[in-house]
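Visitor: The following block contains a protein sequence and its predicted model.
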Amino acid sequence: MKLNCSAIMVISALLTGCAHPIIISPDEQKISSNLSSNDNREYTVGYYISPKDKALEVTTLGGGGDNVRYYPYRDIEKGYKAMLSNVFVSVTKLDSIDKSDSQLQNKIDLILTPKIITTSGSTGFFTWPPTNFSVDLTNTITSVDGKIISEPRAVGTGGASTSEKLSEHGIAGRRAIEDALLKSQVMLFNVELPQKKNSTNLVKSAKKESSDASILERLKSLKELKDSGLINEEEFKSKKKEIIESL
């Protein structure tokens, strides 16, 4: 018995199962922080997800012999930015990480690039939505010149009951991404980072302002001594010259 091409394709699909599209975008309200805004780390960071990664469609196991397919980088982006905003004082989306970009050099302290590995599966034989999901998220932190500073890694897991996965097909994946982001948030807040490139200048500036204020107070006190007659004009001029020369 000969089978035509259409029959072969149908049989193949029945044997291998289908790949159902799902969305695993996290709920941004779940990506919260217990820190006040004053606790944010004083770094201006940029995050970069390449066009290639955004277009990457991944297929993993579902239930009943079927698979599921989704776009992990595209789905995570809004939640990823929300998580970074909980940690750092300023977060910018980067369209490029070209070292020669002058805007990048002047405005960004650190660059974060996510790497995502996902797995899924299901205990259900008669339904296809996955009941378990994992998201392995590595956050590569680099300096503007491309030097790797740290690569904290968090593995998030998520599950769903039969009733839940029928109403929201990607719920296990969403929960796994939320878990990975919240774990990453803790890691990024505690990871050791280099001193900011402008921190030395800020310290020097603060010291200079303090010194200037001290000198003004000394001159003011000196004038008060002269006005009250406790020192004469010659002593006033001599001491004033000494204070000014200390600048």
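Guide: Yep, that arrived. Numbering: from 1, shown residues only.
Visitor: from here on, contacts and neighbour counts on C-alpha atoms
Guide: Fine.
Visitor: Could you identify the helix or strand that succeeds the strand or helix carrying Lys226?
Guide: Using DSSP states H and E, Lys226 falls within helix 199-227. Using DSSP H and E, the helix or strand that follows helix 199-227 in sequence is helix 233-245.
Visitor: Second structure for comparison follows:
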Amino acid sequence: MPSRLLALFALAVLFVLGGCAHPIQLTPDPAQLMGKGGGQKIDRPVVLVVSDAQLAQEVVTPGGGGDKVSYKPYKDLQTGMYIALGEVFTRASLASSLSDPRVGTDPATVVVTPEITTTSYSPSLFTWPPTVFTVTLEFAFRDSKGTRTITTVRVQGEGRAEFDEFKSDFSLSSKRAAQDALTRMVKAIQEQADTLRRWSTAALPTAEGAPH
């Protein structure tokens, strides 16, 4: 009990000294995402497009004790999203815009534009790390020009952490939420695999050079 009270006091001091928005991270463990795909991958190149503006975007949501937390969701999740796509497609790459050379002009290329929304909450009156965190991922799968949407996949992940856990990692609930969302995304994309394969095959040029 004394050690718990001491830890509580230490967190309360951090709350007072840290200002109104405490920085946390949503970065998942890449090793826990690898191998989630399994099965036959979609034999098409996929490009994840995350703009510089998205990478710089900072989000502020509630923490405990009336305080708030701040983080950069696109920056923290970029690598995880790339790994998730690589678990389903045979070739994955990153780009910062549709005009990026890595997108190219191959009509079989699938372009993914992500949208991330988050929530956080904690009932604590004395500590600021959130005990409940959610990450909603929405992937729009488009053609290489970004003008045609093939399909949209949306998932939500949740992460929870109690005091005894997050006293050594203030970002624990957010990391767990990110991990959960990305794991769910791999499964959700796999469920759309036939749609993505059919579209990609139809997008390939015919022998005469004209699309089907």
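Guide: Structure's in. What do you need? None of these values were measured; they are calculated from a predicted model.
Visitor: what TM-score do we get after superposing?
Guide: Once the chains are laid over each other, their TM-score by TM-score structural alignment, normalised by the length of structure 2 reads 0.80; 185 aligned residues with a CA RMSD of 2.3 Å.
Visitor: follow-up on the earlier one: tell me which residues of the helix holding Lys226 of structure 1 come out buried.
Guide: Neighbour-count burial for helix 199-227 of structure 1, counted by 16 or more other CA atoms under 10 Å, picks out 219, 222-223, 226.
Visitor: mind putting these in TSV, distance to Ser238 of structure 1 included?
Guide: Formatted as TSV, these follow (distance: CA to CA, whole Å):
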residue	distance to Ser238 of structure 1
Leu219	12
Leu222	11
Lys223	12
Lys226	12
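Visitor: that's a strand at Ser70 of structure 2, yeah?
Guide: Yes: counting by DSSP: H, G, I helix; E, B strand; the rest coil, Ser70 of structure 2 is located in a strand.
Visitor: Map it across to structure 1 for me.
Guide: Superposed on structure 1 with TM-score structural alignment, Ser70 of structure 2 falls opposite Arg69.
Visitor: Am I right that its match is in contact with Ile24?
Guide: No: using CA atoms under 8 Å, Arg69 of structure 1 is not in contact with Ile24, being 10.1 Å away.
Visitor: Have a look at these two and say which one is more surrounded.
Guide: It is Ile24, of Arg69 of structure 1 and Ile24, that has more neighbours when counted by other CA atoms under 10 Å, with 23 against 18.
Visitor: Look at that one and give its secondary structure.
Guide: Going by three-state DSSP: Ile24 of structure 1 is coil.
Visitor: any idea how far Gly62 of structure 1 is from it?
Guide: Distance of Ile24 of structure 1 to Gly62 of structure 1, given as CA to CA, to the nearest Å: 14 Å.
Visitor: helix/strand/coil for Thr60 of structure 1?
Guide: Using three-state DSSP, the structure places Thr60 of structure 1 in strand.
Visitor: Next: Lys115 of structure 1.
Guide: Under three-state DSSP, Lys115 of structure 1 falls in the strand class.
Visitor: what about the closest residue to it other than its chain neighbours, how many residues close to it?
Guide: With CA to CA, 6 or more residues apart in numbering as the criterion, Lys115 of structure 1 has its nearest non-adjacent residue at 5.1 Å, and that residue is Thr138. The number of residues packed near Thr138 of structure 1 is 20, by other CA under 10 Å.
Visitor: could you measure Thr138 of structure 1 against Asp179 of structure 1, distance?
Guide: 13 Å.
Visitor: follow-up on the earlier one: of the buried residues of helix 199-227 of structure 1, just say which sits nearest to Gly46 of structure 1.
Guide: Set against Gly46 of structure 1, the nearest of the buried residues of helix 199-227 of structure 1 by CA to CA is Leu219 (46.8 Å).
Visitor: circling back to that earlier point, dump the residue contacts of the residue nearest to Lys115 of structure 1.
Guide: Thr138 of structure 1 is in contact with 114-116, 151-154, counting by CA atoms under 8 Å, 6 or more residues apart in numbering.
Visitor: corresponding residue for it in structure 2?
Guide: Using TM-score structural alignment, Thr138 of structure 1 pairs with Glu138 in structure 2.
Visitor: In three-state terms, how would the residue nearest to Lys115 of structure 1 be classified?
Guide: Following three-state DSSP, we place Thr138 of structure 1 in the strand state.
Visitor: for Gly157 of structure 2, same thing?
Guide: Strictly by three-state DSSP, Gly157 of structure 2 counts as strand.
Visitor: Any of the contacts of Thr138 of structure 1 buried? List them.
Guide: Among the contacts of Thr138 of structure 1, those scoring as buried are 114-116, 151, 153-154 (criterion: 16+ other CA under 10 Å).
Visitor: from these, which two are the most distant?
Guide: Between any two of those (CA to CA), the greatest distance is 12.6 Å, for Ile116 and Glu151.
Visitor: Strands of structure 2, residue ranges please.
Guide: With DSSP state E as the criterion, structure 2 has strands at 21-23, 42-49, 59-62, 68-71, 89-95, 110-121, 132-142, 149-160.
Visitor: I'd like those written out as CSV, with distance to Arg197 of structure 2 added.
Guide: Converted to CSV, the strands of structure 2 look like this (distance: least, CA to CA, whole Å):
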stretch, distance to Arg197 of structure 2
strand 21-23, 41
strand 42-49, 7
strand 59-62, 35
strand 68-71, 36
strand 89-95, 10
strand 110-121, 10
strand 132-142, 12
strand 149-160, 10
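Visitor: among those, which is nearest Lys167 of structure 2?
Guide: Among the strands of structure 2, strand 149-160 comes nearest to Lys167 of structure 2, with 13.2 Å by CA to CA.
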